[in-house]
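Colleague: predicted model, plus sequence, below.
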Amino acid sequence: MSNTFLAASYHWRNRYLLMRHGHSQANQHALIISSPERGIEAFGLSETGEQQLASIVDAWAWPVPTQVVHSDFLRTTQTAAHVAEAFKLTMTPDKRLRERSFGEWEGHSDERYPDVWALDAKNADHTSHQVEAVSAVAARMMAVLEDLEEQSEGETILVVSHGDPLQILLTALQGRPLSQHREQPALLPASITQVGTP
């Protein structure tokens, strides 16, 4: 699945391929895994996710990346590794690309997500149940792109992160209220959204 969004108001120096990690063990078990304590060492790609990545790399349909930057969680690191290996690229982890912290719901059923999103729709700054505010996620995700824009030019950069952070980032790039991030089309596991120069 691929989407393309070009920010009309910004002159991009690079092209970005924003990729959600492949289907993970957290997805498989319907669990919220958002803490580094759990997410860095465990809950990597599921067998389905491994197959997804093998297929995507085998029939790569996007511009060839020249850099790979990724969240340091296991599921995103493994996703990035599939692409980096295929194109013989080094990988750069960036903690700012981590999953949104879901606070008290860590380790709980992913049925809790809609409850959080309902609160997001009312206030992008809320931290109910110690959940990371949408505005905070947007700030760290945007900071990654801003730094890459300063450091590079003419590159195609694969950015591997998680569903909520990427949807929040895309909402910010569109200049829409962050409270509307769930109005973005859902990003499926292993999906890629292109942003930047064509």
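Modeller: Structure's in. What do you need? Numbers count the residues shown, from 1 in each chain.

Colleague: rest of the way, CA atoms for contacts and neighbours
Modeller: Noted.

Colleague: can you give me the helices in the protein?
Modeller: Counting by DSSP state H, the chain has helices at residues 25-28, 36-39, 47-58, 74-86, 113-122, 134-151, 163-173.

Colleague: and the comparison structure, right after this:
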Amino acid sequence: MPLKNEYFLLRHGRSLANEAEIIVSSPDNGRDEQWTLAPAGEDQARAAGHQLAQALLQGASGRPDRPVRVLSSPFSRTMRTAALAAEAAGLAQPGSEPLVQRLESELQAGSVVLLVSHGDTLSILQAAMSGADTRQHRRFAFETAELRQLRPAADAAD
């Protein structure tokens, strides 16, 4: 699917759940602030925001005034990552996490979107957009606070 907008994917930073070596995947628990980012995760989120700001300055469109949307899953760790990354990059505050197809139909062409989510969600999206078998999504695994530009299969060779 060719994209009219530029997408960046960001896995949440190191969380307190990561440090406790527990999995928090229930939305009810995931929204709880006790599982937000660890101090190291906050630093990672800010660094990812600075990295995004640099990527936007060097963007392919050459338009510094492009609209930017920051979207996040509702978990406390992703919302905090999104807020810190957006602040560090000088962007608007985050919203909720819709589908890429919906964004493509709703946004002005040439927009930039930062999707902040979870490792499996992002690796499955990356696999699907690359034309790979989504059952093999672990090939596209994200490190905590890793920022990556989403490229559809047609752009993968670029």
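Modeller: Sure thing, it's come through. What you are looking at is a predicted structure, and each value in this text was computed from that prediction instead of being measured.

Colleague: one step back: in JSON lines: the helices of the first structure, plus distance to Ser2 of the first structure and mean neighbour count.
Modeller: Converted to JSON lines, the helices of the first structure look like this (distance: least, Cα to Cα, whole Å; neighbours: other Cα atoms under 10 Å):
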{"stretch": "helix 25-28", "distance to Ser2 of the first structure": "20", "mean neighbour count": "18"}
{"stretch": "helix 36-39", "distance to Ser2 of the first structure": "26", "mean neighbour count": "15"}
{"stretch": "helix 47-58", "distance to Ser2 of the first structure": "11", "mean neighbour count": "16"}
{"stretch": "helix 74-86", "distance to Ser2 of the first structure": "16", "mean neighbour count": "22"}
{"stretch": "helix 113-122", "distance to Ser2 of the first structure": "24", "mean neighbour count": "15"}
{"stretch": "helix 134-151", "distance to Ser2 of the first structure": "20", "mean neighbour count": "17"}
{"stretch": "helix 163-173", "distance to Ser2 of the first structure": "14", "mean neighbour count": "23"}
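
Colleague: in a markdown table, list these along with distance to Val68 of the first structure.
Modeller: Listed next are these as a markdown table, based on distance: least, Cα to Cα, whole Å:
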| stretch | distance to Val68 of the first structure |
| --- | --- |
| helix 25-28 | 23 |
| helix 36-39 | 19 |
| helix 47-58 | 14 |
| helix 74-86 | 7 |
| helix 113-122 | 29 |
| helix 134-151 | 11 |
| helix 163-173 | 16 |
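
Colleague: and Leu18 of the first structure, which of those is closest to it?
Modeller: helix 163-173 (7.3 Å; Cα to Cα).

Colleague: Met129 is in contact with Met1 of the second structure, correct?
Modeller: Yes. Contact criterion Cα atoms under 8 Å: Met1 of the second structure and Met129 qualify, at 7.5 Å.

Colleague: ok, Leu37 of the second structure to Thr81 of the second structure distance?
Modeller: 7 Å (Cα to Cα, to the nearest Å).

Colleague: also Leu150 of the second structure?
Modeller: Leu150 of the second structure is 18 Å from Thr81 of the second structure, by Cα to Cα.

Colleague: again with Ser105 of the second structure
Modeller: 26 Å.

Colleague: what lines up with Ile33 of the first structure in the second structure?
Modeller: Superposed on the second structure with TM-score structural alignment, Ile33 of the first structure falls opposite Val24.
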